[in-house]
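Visitor: Predicted model follows, preceded by the sequence.
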Amino acid sequence: MSDLSVRFLRSELGLIARRRRNQAGLAALAAVPIIVAVAMRLAAPSSSSPSGGPDFFSQITGNGFFVALAGLGVELTLFLPIAIAMLAGDAVAGEAQQGTLRYLLTVPVGRIRLLAVKYAGILFGAFLAPLVVAASGLISGLILFGGGAITTLSGSQIGFGSGLLRLLAICLYLGACLAALGAVGLFVSTLTEQPLGATVALAMLTVASFVLGQIPQLDWLHPYLLTQHWRDFGELLRDPVSLDGLGPGLLTAGAYIVIFLPAAWARFAGRDVTS
């Protein structure tokens, strides 16, 4: 990677980190698991024990570790996709709206390098967002409910340290899923000069994917839906871990990335940039 690319990437990541709306978005993501933990603390006696079922909420009062998992489950269908939609929708369309896109291309940056750096920024957000949710849930859960050995979905128990490694793996899996959403968002961002429009379109696409995945009559379509395998992260909580259960989700994410990143380049490469 050239010095220009490194400086451009560093500048892009710094810009993403300094934007107030991104900071507010991360704060909102972090707040949800805290609200879940406080609500469970107020609603249930401290002596309650986990039910032993696969429902993460039912196990929170027995082990604060599950606040992180419950938080990820709650935010996966709306808040996390919206966060990535905002980041991806702003990638190219935001520069065009502000009138800086044409300037960037005359630095010279080059269109391929510009898209690569923009997608790197989206990847940064895609992997950071689940980590923020998990860290917030874990800290608030341990403070309010304590920790200890973790009961897996298979019924066996693993040590807390092993549970932390699995939580990290879950965040990486969800990061890969959100990275695929970000690739679609980057493509959508090249179609318009209105970042809000790109954000709304991507958010609606995500909601539609979840809705279509709940319709049994469309089972032929389910394997191709972007969000179909997002909830498969629970496979990482089995003993032993079911790697076969993670394969479809990773393959789907990879397929969307392979399709939509070249599509974004094809659209942007032939685009007449006037702003």
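Guide: That came in fine, so what should we check first?
Visitor: going forward, measure contacts between C-alpha atoms and count neighbours the same way
Guide: Noted.
Visitor: can you pull out the helices in the stretch 1-150 of the chain?
Guide: Taking DSSP state H, counting those that start in this stretch as the criterion, the stretch 1-150 of the chain carries its helices at 3-18, 20-43, 65-75, 79-89, 93-98, 101-104, 111-145.
Visitor: Just the buried positions in the third one, please.
Guide: In other words, helix 65-75. 65-73, 75 (16 or more other CA atoms under 10 Å).
Visitor: hang on, Glu193 packs against Asp90?
Guide: No - in this structure Glu193 lies outside contact range of Asp90 using CA atoms under 8 Å: 9.2 Å.
Visitor: And those two? Which one has more around it.
Guide: Asp90 (26 against 20; other CA atoms under 10 Å).
Visitor: Please report how far the residue nearest to the more buried one when sequence neighbours are not counted lies from Ala253.
Guide: Spatial nearest neighbour of Asp90, chain neighbours left out: Pro195 (4.8 Å); criterion: CA to CA, 6 or more residues apart in numbering. Note on Pro195: its distance to Ala253, by CA to CA, to the nearest Å, is 23 Å.
Visitor: would you list the helices of the stretch 1-150 of the chain in TSV and tack on distance to Ala263?
Guide: Converted to TSV, the helices of the stretch 1-150 of the chain look like this (distance: least, CA to CA, whole Å):
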stretch	distance to Ala263
helix 3-18	22
helix 20-43	26
helix 65-75	28
helix 79-89	15
helix 93-98	16
helix 101-104	19
helix 111-145	11
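Visitor: Out of the ones you listed, flag the one nearest Met204.
Guide: helix 79-89 (9.4 Å; CA to CA).
Visitor: can you give me the angle that closest one makes with helix 20-43?
Guide: Interaxial angle, helix 79-89 versus helix 20-43 (axes from the mean of the first three to the mean of the last three CA atoms, to 10 degrees): 180 degrees.
Visitor: Contacts made by helix 79-89 with the rest, please.
Guide: Helix 79-89 is contacted by residues 25, 29, 119, 122, 125-126, 129-130, 178, 181-183, 185-186, 188-189, 195-200, 202-203, 206 when judged by CA atoms under 8 Å, 6 or more residues apart in numbering.
Visitor: what about versus this one:
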Amino acid sequence: MTTQGPMALPEADAVPSGVLPDRRRAPITRLLRAEVRWIFRRPRTLAVLGLLAALPVITGVAVDLTMDGQGASAPAGPGGGGPGGPGGEPPIFVTMATSAFVLPLGSLMTLLMLLLPLTVAMASGDALAGEQSHGAMRGWLLAPVARGRLLVVKAVGVLVVALAASALVVTSGLVTGLVLAGTDGLVSMSGTELSVADVLWRLAIAVAWATVYLMAVGAVALAISASTEHPMVVVVSVLGGLIVSGVLMQISALDWLHPYLLPTSVTSLVDLIRDPVSFDGLGEGAFRALCYLAIGMSLAYARITTRDG
């Protein structure tokens, strides 16, 4: 009499030779939740966001104390706020002292020159290069997650950081402006009073525009991040690009090059502080940012799908 061994598999459970067991793909929503949760659990991300929230407060208090110290000795310009700016308007930092609306946009425009792009570059460096250097990328590929889907998840994580950072700066600036100037301080640089609804939709446009701009920087940073295992290389590369672009923008002989430089469009945010609003510069800047976004994501996709390991 023959008996079946205890390790023998039932015939129905036998796996045909040459056929690999089916591995289901991880749901994209679960991957996105895991990525966003991991981003906001990094201490350096929380530290940078805290710094971004504090800078508009420091700027508003400093400008308010400076204007109070000058008092009546300040030279009177249009609107009584200081020397007149282009178009007969007072300079933006002078207007900050009397307008709760100007402070958030002025702070956003200032931080878009350097600190906000570096924040996005840091997130992009951690997204690919950082996980590659720590070996965490192997876990993504074993999930299994296709490399194209992996890039989409990482890009959405960078987008969330860009949106959160921009919204945080604007919210902090608006609250600080309301505390310093009161609810009656909703005044444009043109001297016209604005309603709360008018201010809110202008700020919403500013946050959306800044998010697109930062995502363009993030796309270029992701392309660099996909080509290296060192996150600091990504941050330094973005910093170098911003510095070189700023220098080139100061050279009048290179006026033909300025429309191709991404930071050229940052000053267009000042149009949201004027009344009426002009969207020409903002539209041109958004189109320029979308071009950078498409090029950066294409390079990142080409690199991540052809890279070994």
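Guide: Thanks, I have it. What you see is a predicted model; the values in this text were computed from it and never measured.
Visitor: Need the counterpart of Leu257 of the second structure in the first structure.
Guide: Here Leu257 of the second structure is matched to Leu221 in the first structure, going by TM-score structural alignment.
Visitor: same question, Val160 of the second structure
Guide: In the first structure, Val160 of the second structure lands on Phe124 (TM-score structural alignment).
Visitor: ok, how many other residues are close to the closest residue to its match other than its chain neighbours?
Guide: Spatially, and ignoring its direct neighbours in sequence, Phe124 of the first structure is nearest to Leu13 (7.9 Å; CA to CA, 6+ apart). Using other CA under 10 Å, the number of residues around Leu13 of the first structure comes to 18.
Visitor: swap in the one 5 residues further on?
Guide: Other residues lying near Arg18 of the first structure total 11 when counted by other CA under 10 Å.
Visitor: That one -> the second structure?
Guide: So Arg18 of the first structure corresponds to Arg41, using TM-score structural alignment.
Visitor: any idea how far its match is from Leu257 of the second structure?
Guide: 41 Å.
Visitor: next one: Pro27 of the second structure
Guide: Distance, Pro27 of the second structure to Leu257 of the second structure, using CA to CA: 44 Å.
Visitor: out of the two, which sits in the more crowded spot?
Guide: Leu257 (13 against 9).
Visitor: Setting aside sequence neighbours, what's the nearest residue to Val188 of the first structure?
Guide: Ala198 (5.9 Å).
Visitor: what sits against the one you found?
Guide: With CA under 8 Å, 6+ apart, Ala198 of the first structure has these contacts: 85, 89-90, 93, 185, 188-189, 192.
Visitor: you'd agree Arg238 of the first structure is up against Gln157?
Guide: No - using CA under 8 Å, Arg238 of the first structure makes no contact with Gln157, being 9.9 Å away.
Visitor: what about the spatially most central residue of the first structure, which helix or strand?
Guide: For the first structure, the residue nearest the mean C-alpha position is Leu178 (4.0 Å; CA atoms, centre = their mean). If you go by DSSP states H and E, Leu178 of the first structure is part of helix 160-189.
Visitor: Summarise which helices and strands that helix is packed against.
Guide: helix 79-89, helix 111-145, helix 195-212, helix 243-269 (3 or more CA pairs under 8 Å, 6 or more residues apart in numbering; DSSP states H and E).
Visitor: corresponding residues in the second structure for that helix?
Guide: Under TM-score structural alignment, the match for helix 160-189 of the first structure is residues 196-225.
Visitor: Quick check: buried residues in that stretch?
Guide: 199, 202-203, 206-225.
Visitor: check the fit of that stretch onto the first structure and give the mean distance.
Guide: Here stretch 196-225 of the second structure, set against the first structure after superposition, deviates by a mean of 1.0 Å using mean CA distance after the TM-score superposition for the first structure.
Visitor: Could you find the counterpart of Leu186 of the second structure in the first structure?
Guide: Match for Leu186 of the second structure (TM-score structural alignment): Ile150.
Visitor: can you tell me which residues contact its match?
Guide: Residues near Ile150 of the first structure by CA under 8 Å, 6+ apart: 63, 65, 157-160, 163.
Visitor: how about a cut-off of 7 Å?
Guide: By CA atoms under 7 Å, 6 or more residues apart in numbering, the residues touching Ile150 of the first structure are 157-160, 163.
Visitor: sorry, back to before: which one, of the helices and strands packed on helix 160-189 of the first structure, ends up nearest to Phe8 of the first structure?
Guide: Closest among those, using CA to CA: helix 111-145, at 7.3 Å.
Visitor: Next, the angle helix 65-75 makes with the closest one.
Guide: Using the same axes, to 10 degrees: helix 111-145 of the first structure against helix 65-75 is 130 degrees.
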